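In: Next comes the sequence, and after it the predicted model I'd like to discuss.
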Amino acid sequence: MAGEPSGDALGARLMAAAKRLTGGQVRFIGVGGEKMIAEGLVSLFPMGELTLFGVFELLPHLPNLIRRINQTAAEIVRQRPDAVIGVDSPGFTLRVAKKVRAAEPGIPLIHYVAPTVWAWKPKRAAKYAALYDHLLAILPFEPPYFEREGLPCSFVGHSVVESGAGQGDAARFRAQHGLSATDRLVAVLPGSRKGEVSRLLPDFRATLERLLPSHQTLVAVVPTVATVRDRVAAALADWPLRTILVEGEAAKHDAFAAAEAALAASGTVALELALARLPSVIAYRLNPITVALYRRLIRVKYVNLVNLMLDRMLVPELLQEDCRPDHLARELGRLLDDPQARQAQIDGVAEVARWLGQGDVPPSERAARVVLDIVSQHPTTGKVKA
C-alpha cells in the first residue's frame, strides 16, 4: 500500500525486485499509483485519493479516507496475503495495519520507510514496535531507534538511487524541445499533491517573473505527475516566460541534466536533484495553523534530507513565511549567476549517494530479500522462497 507518488516509486521498485527474485511467482493487490500498477498491482482504488497533507487540508476528505481504510483492511482480511507492506503514508497505512492486526493477527505486517522518530514524535518507535513484524529503513542511522523497542529493523537504503536521476541526457532534451545554446533552463517542481501545487505555483511564477529582466532567455521546465498534471498545465498558461511541461521519469531526468538550477517543493525530489547534481532551492508552505502545531513537535533544524545528513544548510530552504518570491528569486538568482555557489552545492552532495545506499546491491533488492525471507520463515505462510 502506498499513498503518494514517492511511495508509489518505492513500492514499484520493490515489486520489480520481488518478481526478479521469485521468477515472477508473486502477485500483488493493494493500493498504489501508476508505477505500482505497471508492475502488476491490482489497486483497490485510485491512489490520488490519499495524497493529502496537513490537518486542515485533510479534514474535508476525512469521511472518504476512513471509508478507504475500512475497505482496504477488509480486503486484506478476505485475501489473507502472505505479507502486508505499507509504504510510508502512515496516516493511511498505519490505520489499515491496526485493523488487520486486530482481525487477522497471523498476517506478517511490514512497514517500508521508518517514521522519522529522530525528527519528531520519538514515541512512535514504540507504537510501531507494538504493531509491525518488521521495518525497512532507508537511512543507515535509523535501525537502533526501533531495535531498542524490540522491532526488527533492516537498513535497505533509499531506492531513489535507482531512479536514474543522475543519468539524464541534456543534449536529447534540448534537441527535443528546440532549445538554443543561449536558453537557460530552470527546473520547477511544485510537488505532487494538489494542495502543494495550488500553494507553491503562484510563488514560483512570481519568482521567475522577478528574474526575467536580468535573465531574458530563461525557460522553465516543469516535470509533473498524472495526479496534478491538468492543474499544473492550467496554471502555466499565463506564465510570462516559455514553459515546458513534461511527464515521466526519463523526461524528468533529461530535464535535470539540461537545467542549470531547480526550484522545488520539499520532498523526495530534493534527493533526486542531489543525485542529479543539480543545484537547487527548496521551498514549502502549509496552512499556518498546521505549521504552528508541527513546530512544537519537530526536533531537527532542516527539512531537506540532504541538509539533515550533512548537518548544515547546503541547499537553501525557504519555508513558510520565508517562502516568498523575493527570497526565492534571490537564492535562485545566486545559483544562476554565481558559479562558485553552484559548485559548492555540487561538491557538497558527493557523499549523499553513498549514505543513501548506492552500491552493488540495489536498495529495492535488499528490501525485497527481507520481505521474502520474512514470508518464507513465517509459520502461517512460508509459500514464497527467493
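Out: On my side now, so go ahead.
In: C-alpha only now, for contacts and for neighbours.
Out: Noted.
In: close enough to count as contact, G86 and T93?
Out: Yes - at 5.3 Å, G86 counts as touching T93 under the criterion of C-alpha atoms under 8 Å.
In: and the comparison structure, right after this:
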Amino acid sequence: MRIAMVAGEASGDLLASHLMRALRQHLPQLKFCGIGGPKMEAEGFEAWWPAETLAVNGYVDALKRYRELSGIRKQVLKRLKADPPDLFIGVDAPDFNLWLEEKLRGAGVPTVHYISPSIWAWRGKRVFKVKRAADCVLCLFPFEPALYARHGVQAHFVGHPLADEFPLHSDQAGARELLGLAPDARIVAMLPGSRNGEVSRLADSFVATAQRLYESDSTLRFLVPMVTRHTREIFEAAIYRAQAQDLPIRILFGHSHDAMRAADVVLVASGTATLEAALLKRPMVIAYRLANLSYQIMKRLAYLPYVGLPNILAREMLVPEFIQDAVDPAAMAAAIEKWLYDREACRALSERFDTMHQSLRQGHAERAAQAILPLLRRR
C-alpha cells in the first residue's frame, strides 16, 4: 500500500516521520511519497520536493510566493490523480494541503489532515473547508475534537509530540553544567524566533530589554540560541546598533531547549517555542511582531484575546504577552523581573504547566496511527 504525504517545514517533517514509523509497526510494507524533509527521508520517504519549499512567514510572504506554491500544488495533484495512493495525509500547511485534500477526496482518495488548523483562534470558517477536504482530522489539543463534532467532522485527539518528547521534570542543573554556566547564575534565555523576518522584527527590542534588565541587576546573564548563521548575524547587528557589546549575552548555535532549561525566565517569540518553555516548566514572557499587513489581517480574523500556546491551552492569560506595537522593552523587562523575584508565582505557574504537560502526553504517533489504520483497512 502507498500513502502520499505533504509536510511543510521542520515541524511537519518531524511529525510525519514519527507517524510513518508508527504506521509501519502495523503495516511494514507501506510506501510513502510526496513532499517531505530529511527526517521523513530517513524513514524511507520518496520526496518529490523538500518540506522547506512550503515555508512561509505571514500573509505577505505567502502572497509573494503564491504563484510558485500554486504551481507546485497543481503538479502534486496531477501526479497523484494519475497514480492514486491508498491514502493522502496532509501534515500541517493547511493553506496548501486543504485544497489538495479536497481535490483528492473528490477523486476517491481517502484523506487525513494532521494537524488541525487553529479554527479556535482565527479563521473559524475554515472548519467548513476542513469538512469538505478531510475524512479524518488528527488534533494535538484535547479541546479540538468537540469543535469539529459540532460540524459533523470526524476528529481524534492524539496528544502533542513535544509532550511525549520532553521529560516531566526539567533538569536545570544539568543544562547549566552542559553549557558551562555557574549553578547559581541568574539567567534569562531570549528566543526571538527561527525565521529571518521574526528575528529582524524583534532583535532590537530584545537587546533593549536585556540592557534594561542588566542596568537593574548586573549579575544577570543572557542566552540567545540561534537556528542559522543568518539569524545570528541579524541579532549581532542589533547588539552593535544598541552599542551593547559589553552586555553578557552569549549567542548559541542551536541548543534552544538547553538554554530554556538553564534559564530562570524565558523571553520568547510567539510560536511552538512558547509550548516548549511551558513543557520545560519555565516562566516566560511572550513577544511577537508581524509585518503590518499580515498583522492587520490576522487581527480582524482572530477570536481569542491571546496568541501564546500556554495561554490558549489554559484559556486564560497565564503569562504576559506583548504583541505588535505593545512590544516595549521597558514593559517586557518589568514582566521578566516579576518572574525573577516572585518565587511563589513561579511555583504556581510550574504546577499549571505540569498539569498541561500531563494532558498532552498521549503517545501521539501510535494514537495517530490507530486513527488512520481503519481508513487503510477499508482499502
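Out: Cool, got the structure. Everything numeric in this text was worked out from a predicted model, so none of it was measured.
In: Of G86 and T93 of the first structure, give the one with the bigger neighbour count.
Out: G86 (25 against 22; other C-alpha atoms under 10 Å).
In: Which residues are in contact with each of G86 and T93 of the first structure?
Out: 1-2 (C-alpha atoms under 8 Å, 6 or more residues apart in numbering).
In: all helices for the stretch 101-250 of the second structure, in order.
Out: Along the stretch 101-250 of the second structure, counting by DSSP state H, counting those that start in this stretch, helices occupy 126-133, 144-149, 161-165, 172-178, 196-216, 229-241.
In: so can I have JSON lines of these showing distance to F353 of the second structure?
Out: JSON lines is the format used below for the helices of the stretch 101-250 of the second structure (distance: least, C-alpha to C-alpha, whole Å):
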{"stretch": "helix 126-133", "distance to F353 of the second structure": "29"}
{"stretch": "helix 144-149", "distance to F353 of the second structure": "19"}
{"stretch": "helix 161-165", "distance to F353 of the second structure": "11"}
{"stretch": "helix 172-178", "distance to F353 of the second structure": "16"}
{"stretch": "helix 196-216", "distance to F353 of the second structure": "25"}
{"stretch": "helix 229-241", "distance to F353 of the second structure": "29"}
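In: Let me have the ones you listed in JSON lines, extended by mean neighbour count and distance to M40 of the second structure.
Out: What follows is the helices of the stretch 101-250 of the second structure, written out as JSON lines (neighbours: other C-alpha atoms under 10 Å; distance: least, C-alpha to C-alpha, whole Å):
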{"stretch": "helix 126-133", "mean neighbour count": "18", "distance to M40 of the second structure": "24"}
{"stretch": "helix 144-149", "mean neighbour count": "16", "distance to M40 of the second structure": "26"}
{"stretch": "helix 161-165", "mean neighbour count": "17", "distance to M40 of the second structure": "15"}
{"stretch": "helix 172-178", "mean neighbour count": "16", "distance to M40 of the second structure": "29"}
{"stretch": "helix 196-216", "mean neighbour count": "20", "distance to M40 of the second structure": "25"}
{"stretch": "helix 229-241", "mean neighbour count": "17", "distance to M40 of the second structure": "24"}
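In: number of nearby residues for L293 of the first structure?
Out: 11.
In: let me fix that: E316 of the second structure
Out: Neighbour number of E316 of the second structure under other C-alpha under 10 Å is 12.
In: Tell me the residue in the first structure aligned with it.
Out: Under the alignment (TM-score structural alignment), E316 of the second structure pairs with R312 of the first structure.
In: Tell me which residue is most central in the second structure.
Out: T272 (3.1 Å; C-alpha atoms, centre = their mean).
In: Just give the nearest non-adjacent residue to that residue, would you?
Out: Leaving out its chain neighbours, the residue that sits closest to T272 of the second structure by C-alpha to C-alpha, 6 or more residues apart in numbering is L309, at 7.4 Å.
In: E68 of the second structure is nearest to which of the helices of the stretch 101-250 of the second structure?
Out: The minimum distance between E68 of the second structure and the helices of the stretch 101-250 of the second structure falls on helix 196-216, with 19.8 Å, by C-alpha to C-alpha.
In: Output the residue interval of the first structure matched by that closest one.
Out: The aligned range for helix 196-216 of the second structure is 194-214, by TM-score structural alignment.
In: roughly how far apart are the residue of the second structure most remote from its centre and A47 of the second structure?
Out: No residue in the second structure sits farther from the centre than A82, which is 33.7 Å out by C-alpha atoms, centre = their mean. Distance, A82 of the second structure to A47 of the second structure, using C-alpha to C-alpha, to the nearest Å: 17 Å.
In: In the stretch 151-300 of the first structure, what residue spans correspond to strands?
Out: Secondary structure of the stretch 151-300 of the first structure (DSSP state E, counting those that start in this stretch): strands at 153-155, 184-189, 218-224, 242-247, 261-265, 280-284.
In: any chance of those in a markdown table, plus mean neighbour count?
Out: Shown next, in a markdown table, are these (neighbours: other C-alpha atoms under 10 Å):
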| stretch | mean neighbour count |
| --- | --- |
| strand 153-155 | 23 |
| strand 184-189 | 25 |
| strand 218-224 | 22 |
| strand 242-247 | 16 |
| strand 261-265 | 25 |
| strand 280-284 | 25 |
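In: any chance of these in CSV, plus distance to A17 of the first structure?
Out: Formatted as CSV, the strands of the stretch 151-300 of the first structure follow (distance: least, C-alpha to C-alpha, whole Å):
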stretch, distance to A17 of the first structure
strand 153-155, 16
strand 184-189, 28
strand 218-224, 26
strand 242-247, 24
strand 261-265, 29
strand 280-284, 31
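In: For W355 of the first structure, find the nearest of these.
Out: strand 153-155 (11.0 Å).
In: whereabouts in the second structure does that closest one align?
Out: Going by TM-score structural alignment: strand 153-155 of the first structure matches residues 155-157.
In: can you give me the offset of the matching stretch from its chain's centre?
Out: When C-alpha coordinates are averaged (C-alpha atoms, centre = their mean, to the nearest Å), stretch 155-157 of the second structure and its chain have centres 19 Å apart.
In: now what about that stretch, what contacts it?
Out: 136-142, 144-145, 148-149, 368, 371.
In: Now render those residues as JSON lines, adding distance to M298 of the second structure.
Out: Below are the contacts of stretch 155-157 of the second structure laid out as JSON lines (distance: C-alpha to C-alpha, whole Å):
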{"residue": "C136", "distance to M298 of the second structure": "27"}
{"residue": "V137", "distance to M298 of the second structure": "23"}
{"residue": "L138", "distance to M298 of the second structure": "24"}
{"residue": "C139", "distance to M298 of the second structure": "22"}
{"residue": "L140", "distance to M298 of the second structure": "22"}
{"residue": "F141", "distance to M298 of the second structure": "21"}
{"residue": "P142", "distance to M298 of the second structure": "24"}
{"residue": "E144", "distance to M298 of the second structure": "20"}
{"residue": "P145", "distance to M298 of the second structure": "24"}
{"residue": "Y148", "distance to M298 of the second structure": "22"}
{"residue": "A149", "distance to M298 of the second structure": "25"}
{"residue": "A368", "distance to M298 of the second structure": "30"}
{"residue": "A371", "distance to M298 of the second structure": "32"}
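In: Lovely, talk soon.
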